[in-house]
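Chemist: build me a model:
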Amino acid sequence: MKTVSFLILVQLSSSTFGQIRPNILFIVADDLGWNDVGFRNPDMITPNIDKLAHSGIILNQSYVQPVCSPSRNSWMSGYYPFRSGLQHIVIRPAQPVCAPLNRTFLPQELKKLGYKTHMIGKWHLGFCNVACTPNLRGFDTFFGYYTDAEDYYTKMKGDGIDFHENFEKAKPDGEYSANQFAKRAQEIINNHNSSEPFFMYLPFQSVHEPIEVPKKYEDMYKHIKNKGRRQFSGMVSALDEAIGNITKTLEEQHLMQNTLILFTADNGGWIPYFGNNYPLRGGKITVFEGGTRATAFITGAGITYRNATYNGIIHAVDWMPTLIGAAGGGPTYDGMDGINQWIFIQTLSDSARSEFIYNLDDTPFPLTGKAAIRSGDYKLIEGYPGPYPNWYKPDTVYEGLYNKSLYEEQSISEVEFKMYADKVMLFNIAEDPTEHFDLSEKRPDIVKNLQARLDEYRKQMVKANYPPNDKNGDPKYYDGYWSPGWC
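Modeler: Next up is the predicted model:
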């Protein structure tokens, strides 16, 4: 697929079709569902996100991993999680593990191109050793947290505080994190030396559980009777306002025109915590489209199309080489899974990618989907697809905090897992993106071919690096903070 002519085209793309060395703002919304934005769902109040999406290109087939650590590793390294040992669930706070240190991360490459690099928000790629932390993976500055989730105000995760500025422990001041992270982004933009480009990676905490939001945002959705969905929707609108404040600051500093903005979710919305992916099937943790087809768009410097939709396939591993290409850099590393898609997105041309892996995890009794591949229009799921495997409309009617019908639905059990052990499902995603029609019995020839492709990828798979928790990581040993230094 990567022919000589393709590589030459990639090298020419940044100078021929776009601006050299734009600022890059990479925004991540945590657990945001396909149906949780205004440009798809009129019940959602997201004017700033909608404006940005319509000012550029909505990415209709931008894929991520079923859960967050694997997606973040894909963005930063350009390698599939199953080749990095991160294919099994996510990195837990007390696990002595992090994203492989022998891989160069995206900000490290951008620094070679003269970028100042900043990270604000959620890391979730391991921190047990200081070498694993953002400042030593290419970021000039870091302001945020290391683990998977925490209280939006107190920054508590279990028995410890998780809040850091560069290598130092930061003191929580009780501010809602979406507002706090936006203010830090605005400070960096206001103080930026415009003679050099910046890369800002901004993985917000929002809208991951716990379900917490200032009441004024919840009150924007008084028509929603379900308290959880009402609060979740408010969280989305709080995120939208934060993004609007950041883009306003870019405009005030006359940086908007030369800033490329990429927005993506890290996985689908989480069904039991009110995220919604309708009409797609499933959600976070599954290898169905609802768990892996991300809400995403790209706009700004180098993007000339407006109010456009791109239907080409993009995978999370593609963003590292694609953003390097947008920054004027050339090909990266032989063997990387990611493909530079910059010119194809810019010109709305057919994607350079026709095949990708949703997940490969042969760990006994996994939580995330076991194995799935997309090749052309066809998708094969082998084994357990993950919990919450159905279709869920937004819950606006049920009066309560949680939707009891979802909690009563068995989410995962070894019995359920074994039921799927030898099962395969085949879908034509082009004709059936909502995965209603299993074609496995009608097209055994395609099943056989895709299983053979999966077996080829399995030859590259490394064992999941999923050790037990280490008591030495307990925050009580680090002044009550989740901190590095114990592996």
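
Chemist: drop to CA atoms for contacts and neighbour counts, all remaining ones
Modeler: OK.

Chemist: contacts only, for the spatially closest residue to Gly480 that is not a sequence neighbour.
Modeler: Counting by Cα to Cα, 6 or more residues apart in numbering, the nearest residue to Gly480 once its immediate chain neighbours are dropped is Gly160, at 5.1 Å. Applying Cα atoms under 8 Å, 6 or more residues apart in numbering, we find Gly160 in contact with 475-476, 480-482.

Chemist: equivalent analysis for Asn191, please.
Modeler: Counting by Cα under 8 Å, 6+ apart, Asn191 makes contact with nothing.

Chemist: for Lys111, see how far away it is.
Modeler: Here the criterion is Cα to Cα, to the nearest Å. By it, Asn191 lies 19 Å from Lys111.

Chemist: and what of Asp422?
Modeler: The spacing between Asp422 and Lys111, counted by Cα to Cα, is 47 Å.

Chemist: how many other residues sit next to the residue nearest to His54 when sequence neighbours are not counted?
Modeler: Nearest in space to His54, with sequence neighbours left out and distances taken as Cα to Cα, 6+ apart, is Asn307 at 4.2 Å. By other Cα atoms under 10 Å, 13 other residues sit near Asn307.

Chemist: shouldn't Asn307 be in contact with Leu59?
Modeler: No - here Asn307 lies out of contact with Leu59, judged by Cα atoms under 8 Å, at a distance of 11.1 Å.

Chemist: please provide the structure for the following sequence as well, for comparison with the first:
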Amino acid sequence: MRREMFLPTLLVTAVLLSLSSARPPHIVLIVADDLGWNDVGWHNPQMYTPNLDKLARNGVILNSSYVQPICTPTRNCLMTGFYPYHTGLQHFVILDDTPGYIPTNFTTLPEKLKQLGYSTHMVGKWHLGYCNWKYTPTYRGFDSFMGYYNGREDYYTHEEGTGYDFRLNKDVHYLPQADYSAHTFARRAIDIIISVDPQKESLFLYLPFQSVHEPLQVPEKYEKIYSNIQNKERRIYCGMVSALDEAVGNITNVLRERGFMDNLLLVFTSDNGGNFQYGANNLPLRGNKNTLWEGGTKGAAFVYSETLLKKKNYENTEMMHAVDLFPTLLHVAGGSPDPGIDGMDMWPTISENKASPRTEFIYNIDDIDKNAAIRVGDYKLIEGIPGQNNGWYPLPTREVHFQEEDSVGRLNVDIQYQLFDIKHDPTEHFDISEKYPDVLEKLKQRLAEYKKSLVPAFSPPPDPKANPKYYNGTWSPGWC
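Modeler: Coordinates of the predicted model:
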């Protein structure tokens, strides 16, 4: 072989060997709790979120990324890749004393990533069942867990109702001093990052923060950032958003210092829309947390990577849903999901701005509340009452509060079906069901098809055996 032919062959061989030995990328999945559409800097310049803004604008802002209307169902989507109406978790949330959970026949995202050699860690809010140990994080694929099992608690004391809810792996974990949870979770995430060698291990870090779910609590220095806001609830809430932003900034700084950024994918999303009754805002979208309106189901989200995105610094408007993160992250990790999941691989859509493979999705089908919503192309069908808060809620002024059912909130609630063109009416002002009866009928038929695969909602009643008095004052597994 001539020398000039031999050298290129060696070069190609070296590149192929390098690619084959490259470790799967590190994955960080951050979930903000009850974050409103209008509560991030890239949507609202009045918000002080410099760290999140920088990541979003230098990555890919997801402008049409949908989630479930409330906490537990969205977390179900992220962990399983299945819609909640296929797992039985479509109705409301798992309460402290109710024995709900993801059924164990569903393989979770960390379980799949562990099969690919990942080190898997969780820091934050679980909210997917804890009545039996087998439903808790370290039994569902996580190597470590620091956080709480239930849906809400005090940001400093970790008390919820009559019990304490904070764990390090399986053990009840009493912190040495009262500390704001965003700081506690950031420090734990940083400790994990420091413990992992980015060149020898692939890290999956799941960070479902407590922030910015009520109760409204934040150190005073963050509230002072918004001293111009007269409404106290809104001022505290905005401070909570900025505290979350700082936590994310501290975490990403350490990721960069430790050499993770060369091979890392970071995903940020809200789990549902914001709750205006606790200071959040979803303008210009209609509705609130726990409604089927866009304001309850369109998540503020972005994806960031310095090396993995072929196209970045843009706003992606392609349709995607929370169930899609499961197969998308598996694809990035070099794996594939089991057949039959509801999620679709969105990596070409996100990383190259290619057309989404998804043309429709299910907002939710709730067989207890008797409501549902689906999207087919540009059209959205709502069946039944979409929620209790059905209006467009402005930013609060002074100490003015909205009633749970105001004059706006009662709009259209007596109509069985409503139809909207989301492309041309993203704020859902115009019900076009009477104007386009043929479209209405087609979507009703499509919804009927979806309902054929519905798993009845598993919504058990409260169980007195869950009472923390039986577990030294803590919310603990062992009662189902």
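
Chemist: please pick the buried ones from the contacts of Gly160 of structure 1.
Modeler: For the contacts of Gly160 of structure 1, burial is judged from neighbour counts taken by 16 or more other Cα atoms under 10 Å, and it is met by 475, 481-482.

Chemist: which of those residues sits closest to Ser84 of structure 1?
Modeler: Proximity of the buried ones among the contacts of Gly160 of structure 1 to Ser84 of structure 1 (Cα to Cα) peaks at Trp482, which lies at 23.9 Å.

Chemist: and that closest one, what does it touch?
Modeler: By Cα under 8 Å, 6+ apart, the contact list for Trp482 of structure 1 reads 93, 146, 160-162, 473-475.

Chemist: please repeat the previous calculation with a cut-off of 6 Å.
Modeler: 160, 162, 475 (Cα atoms under 6 Å, 6 or more residues apart in numbering).

Chemist: now the equivalent of it over in structure 2: how far from Gly163 of structure 2?
Modeler: Structural alignment (TM-score structural alignment) places Trp482 of structure 1 against Trp475 in structure 2. According to Cα to Cα, Trp475 of structure 2 and Gly163 of structure 2 sit 6 Å apart.

Chemist: cool, and Phe420 of structure 2?
Modeler: From Phe420 of structure 2 to Gly163 of structure 2 the distance is 44 Å (Cα to Cα).

Chemist: same question, Gln177 of structure 2
Modeler: From Gln177 of structure 2 across to Gly163 of structure 2, the span is 18 Å (Cα to Cα).

Chemist: which residue is the nearest non-sequential neighbour of Lys471 of structure 1?
Modeler: Leaving aside its chain neighbours, Lys471 of structure 1 sits nearest to Ala94 (7.1 Å; criterion: Cα to Cα, 6+ apart).

Chemist: how many other residues sit next to that neighbour?
Modeler: Look at Ala94 of structure 1: counted by other Cα under 10 Å, it has 21 neighbours.

Chemist: that one contacts Pro467, doesn't it?
Modeler: No - taking contacts as Cα atoms under 6 Å, Ala94 of structure 1 lies outside contact range of Pro467: 9.6 Å.

Chemist: which residues of structure 2 does the longest helix that structure 1 contains align to?
Modeler: For structure 1, the helix with the greatest residue count under DSSP state H is helix 227-252. The aligned range for helix 227-252 of structure 1 in structure 2 is 232-257, by TM-score structural alignment.

Chemist: list the buried ones in that stretch?
Modeler: So for stretch 232-257 of structure 2, counting by 16+ other Cα under 10 Å, buried means 232-252, 254-255.

Chemist: aligned partner of Lys459 of structure 1 in structure 2?
Modeler: When structure 2 is aligned by TM-score structural alignment, Lys459 of structure 1 is paired with Lys452.

Chemist: ok, Leu348 of structure 1 next?
Modeler: By TM-score structural alignment, Leu348 of structure 1 lines up with Asn353 in structure 2.

Chemist: spatially nearest residue to Gln108 of structure 1, not counting backbone neighbours?
Modeler: Closest to Gln108 of structure 1 by Cα to Cα, 6+ apart is Gly138, at 4.4 Å.

Chemist: structure 2: which residue goes with the one you found?
Modeler: Here Gly138 of structure 1 is matched to Gly141 in structure 2, going by TM-score structural alignment.

Chemist: and its match, which of the three is it?
Modeler: Secondary structure, DSSP: H, G, I helix; E, B strand; the rest coil: Gly141 of structure 2 is coil.

Chemist: what of Tyr206 of structure 2?
Modeler: Relying on three-state DSSP, one would call Tyr206 of structure 2 strand.

Chemist: so what corresponds to it in structure 1?
Modeler: That one, Tyr206 of structure 2, aligns with Tyr201 by TM-score structural alignment.

Chemist: residues contacting its match?
Modeler: Taking Cα under 6 Å, 6+ apart, we find Tyr201 of structure 1 in contact with 26, 119.

Chemist: that one and Asp266 of structure 1: what is the separation?
Modeler: In terms of Cα to Cα, Tyr201 of structure 1 sits 13 Å off from Asp266 of structure 1.

Chemist: again with Phe356 of structure 1
Modeler: Look at Phe356 of structure 1 and Asp266 of structure 1: by Cα to Cα, they are 17 Å apart.

Chemist: which position in structure 1 pairs with Lys311 of structure 2?
Modeler: When structure 1 is aligned by TM-score structural alignment, the residue opposite Lys311 of structure 2 is Tyr305.

Chemist: what about the residue mapped onto Ile30 of structure 2 from structure 1, which SS state?
Modeler: Following TM-score structural alignment, the counterpart assigned to Ile30 of structure 2 within structure 1 is Ile27. Per three-state DSSP, the secondary structure class of Ile27 of structure 1 is strand.

Chemist: surely Ile27 of structure 1 and Asp266 touch.
Modeler: No - using Cα under 6 Å, Ile27 of structure 1 is not in contact with Asp266; the gap is 10.1 Å.

Chemist: which of the two has more neighbours?
Modeler: A side-by-side neighbour count of Ile27 of structure 1 and Asp266, using other Cα under 10 Å, places Asp266 first with 32 against 20.

Chemist: ok, average deviation of the next helix-or-strand element following the longest helix of structure 1 from structure 2?
Modeler: Next in sequence after helix 227-252 of structure 1, counting helices and strands by DSSP states H and E, comes strand 259-265. In the superposition with structure 2, the average deviation recorded for strand 259-265 of structure 1 is 0.3 Å (mean Cα distance after the TM-score superposition for structure 1).

Chemist: list the helices and strands strand 259-265 of structure 1 packs on?
Modeler: strand 23-29, strand 296-300 (3 or more Cα pairs under 6 Å, 6 or more residues apart in numbering; DSSP states H and E).
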